[in-house]
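*Asks:* here are the coordinates; sequence isn't available:
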C-alpha cells in the first residue's frame, strides 16, 4: 500500500486538512505510486477557481507584487492558493527558493496556501505537475490560484495552457527586451504590468508596449491592458486587480478563450497519454533488456526509431 492509499482524499478536502494536502502535492510532484488516482478522485470537484498566471524576467518584483495581490484578494474575502515555480537545483532537484519572505507571512492565514515547486529541468517555465497541483488546490476550495512562473520567453509560455488570466511583469529599462520577447509576450499576455514604475524609463517602456500592441490590435479580441505599479509601496495593485476582474468578465463570454481552453485540454490529454504509453512500455522491460537495446543503438545494430517501435509493440 502506498502512502497515498492511507489518505482519504475527499475527507481531507472536506476537513480543509492543510498538512495532508501538502503531502498529496508532494505525491503529485514526485509522481509517486497512486498519484494519478488523486486526480481521478478530485477532477469532478474542479473548475471553480480563477487561475491567474504571473510571469516575467527575474528581478522585476513578481513575488512582492503577488504579496500585494494576496492582501487585496483576502480583503475581499477570497481564499488564495499560490504555486511559486522555481528553477531546479542541479544538485538536489528541488526548488531554489527566491526571496519570498514577505509572501510567506501569509502562510499562517488559513485562507492562503503557498507552495513552491521546482521545474525539474522542464522547459516552459512550469513544473510537469503544475496542472495537477492546480486541480488539487481548486478542489481544496481556493477561489483564486496564482501561479508565479520562471521568467518569460519563447520557451517559457506553458502558463497559457493553465491560467485563465496572465499578467506579464516588466520594469523600466527593459524596452529593448520587449522587442526581443515580442512573440512570446504577445502570445500570453492579458495584462502588462510595469512594476517599479517610479523609476526613470517607465514612459519609454509603456510607449514600447503600446507600439507592439498597436501592431497586433486587429488580430486580437482582447487588447492587453498596461498597468503601472510600485509593488514595494503597494501602489497600483488595486488597479491591477480591477484589470484582472475586467479580463475575467471578458473570458466568460469569449469563444476565443473557449477555443484556447479546448486546445490546452487537448495538450494535457496528449501529455497524459504519452506518459502512460511510456510507463506501459517501460513496465514490460527488465533493466537488462533495456540496457541491451541501448547498447545495440550505441553499436549501430539498431536505430532509435526501430527500437522505439519494438518497445511500443512489445
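*Replies:* Here it is on my side, so go on. In this text, all values refer to a predicted model and were calculated from it rather than measured experimentally.

*Asks:* When you work out contacts or count neighbours from here on, use the C-alpha atoms and nothing else.
*Replies:* OK.

*Asks:* Grab the longest helix from the protein for me.
*Replies:* When the chain is scanned for its longest helix (criterion: DSSP state H), the result is helix 255-283.

*Asks:* Which parts of the chain are helices?
*Replies:* Under the criterion DSSP H, the chain contains helices at 9-14, 18-29, 35-42, 62-75, 101-104, 130-139, 175-180, 182-188, 202-216, 237-252, 255-283, 287-298, 304-313.

*Asks:* Off-centre distance for the fourth one?
*Replies:* Relative to the mean C-alpha coordinate of its chain, helix 62-75 is positioned 17 Å out (Cα atoms, centre = their mean, to the nearest Å).

*Asks:* Okay, one more to line up with it:
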C-alpha cells in the first residue's frame, strides 16, 4: 500500500513524503481514513501550541522566534498557518513561507499553510488530522497560527495543549470584543510591541480583565511582554508555556477537558460521515426535481419532505444492515 510507504518514509525524516501525506489528508483523498487510523497509535507526544489574536499584532514574527528557539533546544518543529479559505477553491489565500521567510532553511522546521475551509473558529478537522500526522512523524513541537479574526478563534483550544492570545497596544477595542470569547480560553497572554507608548498601561488593563474572569480558575493566565521583531520576551514566553504544561499534567480537570474534546471530535466525525452518506443516498434514490416542484407549488412543505427523506434513508440503511 503506497500510503504505508509514505508513512514509513515520513517517520524516517522524508519531508517530501510528509508533504504528500498532509496533502492526502487535506484534500480528503481516498486513503485518508486509512492513514489517520495507521498513525493514531503514534500520536500524543508533541507539544501543541495555538497562537491567535487580531491581525497585525505580530503573530507570525512571534511564531518564527518560537520556532527558532525550540530548534536551539534540538526540537523538530512543525508550523501550521491557518489562512482564510478562498470562496472558490477552498484553498488558503495567504502564503506560508512569505510571512516566515527569515527562518533558516531546515528539514527540522516544517511550515505549511492550511485553509480554514470555513470551519467555525477557523480550525478545521483537517487541521487536527494534520497535527496528528506531524506528531506521529516526529515533530516535537507543533505551532498553530490562526487567522486571527477574534472571538471565533476559541476553537483553537480544541487542538492546542497551550493556547496563546497575542495583542498589542492600540488594540483596546479588540480586547473588549474578545472578552466574551477567546479571553476565557487563552492560557497565556502576550502583549507584543511592548516598546510602544502606553504598553505598560495596556498590560495592567489586560491583567485586571484577566483577574475578573479567572477568579474561579486554578490556572490564572500570565501576561508576557514581547518585542517580537527583536526576539525580546520569547524566552520568558517559553518558560510560561513550560509552566502551563507542568500544570496541566497534574490537573484533574485537564483530563476531563481532554475527554470532552475527544467526545466532540467523535460526534463531529460521525456527523460528517452521516452527512456524506445521506448526500450520496439522496443523489441516488431521490427525485429532487419532483420534490422541489411540489414545494415550490405549495403542495408540500419542506419540513414534511425532509422528515420523509430521513425516514426513507434510515429504513433503507436498516434493511441493508439486516442483509
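*Replies:* Now that the structure is in, tell me what you want to look at. Fair warning: this is a prediction, and the values are worked out from it, not measured in the lab.

*Asks:* corresponding residues in structure 2 for the longest helix of structure 1?
*Replies:* Residue correspondence for helix 255-283 of structure 1 in structure 2, counting by TM-score structural alignment: residues 252-280.

*Asks:* thinking again about what came up before, comparing the helices of structure 1, which stretch has the densest surroundings?
*Replies:* helix 130-139 (a mean of 22; mean count of other Cα atoms under 10 Å).

*Asks:* List the superposition-based mean deviation of it with respect to structure 2.
*Replies:* For helix 130-139 of structure 1, the mean distance from the matching residues in structure 2 following superposition reads 0.4 Å, by mean Cα distance after the TM-score superposition for structure 1.

*Asks:* what's that helix aligned against in structure 2?
*Replies:* Aligned by TM-score structural alignment, helix 130-139 of structure 1 corresponds to residues 127-136 of structure 2.

*Asks:* out of the helices of structure 1, which comes closest to residue 152 of structure 1?
*Replies:* Comparing the helices of structure 1 by their distance to residue 152 of structure 1 (Cα to Cα), the top pick is helix 182-188, with 7.4 Å.

*Asks:* give me the stretch of structure 2 that that closest one matches.
*Replies:* On structure 2, the counterpart of helix 182-188 of structure 1 by TM-score structural alignment is residues 179-185.

*Asks:* Go ahead and name everything in contact with the matching stretch.
*Replies:* Contacts of stretch 179-185 of structure 2 with the rest of the structure, by Cα atoms under 8 Å, 6 or more residues apart in numbering, involve 150, 151, 152, 153, 154, 157, 163, 165, 210, 213, 214.

*Asks:* Could you measure from the last one over to residue 183 of structure 2?
*Replies:* What that stands for is residue 214 of structure 2. When Cα to Cα, to the nearest Å is applied, the distance between residue 214 of structure 2 and residue 183 of structure 2 equals 10 Å.

*Asks:* Please apply the same query to the fifth one.
*Replies:* When distance is defined by Cα to Cα, residue 154 of structure 2 is 9 Å away from residue 183 of structure 2.

*Asks:* Mind telling me what residue 210 of structure 1 corresponds to in structure 2?
*Replies:* With TM-score structural alignment as the matching criterion, the partner of residue 210 of structure 1 in structure 2 is residue 207.

*Asks:* ok, and the closest non-adjacent residue to its match?
*Replies:* Leaving aside its chain neighbours, residue 207 of structure 2 sits nearest to residue 223 (6.9 Å; criterion: Cα to Cα, 6 or more residues apart in numbering).

*Asks:* just residue 28 of structure 1 next, same as before
*Replies:* Leaving aside its sequence neighbours, residue 28 of structure 1 sits nearest to residue 35 (Cα to Cα, 6+ apart; 5.4 Å).

*Asks:* Do I have it right that residue 244 of structure 1 meets residue 165?
*Replies:* Yes: shown here, residue 244 of structure 1 and residue 165 form a contact pair, counting by Cα atoms under 8 Å, at 6.9 Å.

*Asks:* what do those two both touch?
*Replies:* Residues within reach of residue 244 of structure 1 and of residue 165 at once, by Cα under 8 Å, 6+ apart: there are none.

*Asks:* so what's residue 312 of structure 1 up against?
*Replies:* Listed by Cα under 8 Å, 6+ apart, the contact partners of residue 312 of structure 1 are 277, 281.

*Asks:* same question, residue 107 of structure 2
*Replies:* Residue 107 of structure 2 is in contact with residue 15, counting by Cα under 8 Å, 6+ apart.

*Asks:* That one -> structure 1?
*Replies:* Using TM-score structural alignment to pair residues, one finds that residue 107 of structure 2 aligns to residue 110 in structure 1.

*Asks:* you'd agree the match of residue 210 of structure 1 is up against residue 224?
*Replies:* No: at 10.3 Å, residue 207 of structure 2 and residue 224 do not qualify as touching, with contact defined as Cα under 8 Å.

*Asks:* mind checking how far residue 4 of structure 2 is from residue 80 of structure 2?
*Replies:* Distance of residue 4 of structure 2 to residue 80 of structure 2, computed by Cα to Cα: 23 Å.

*Asks:* No further queries at this time; thank you.
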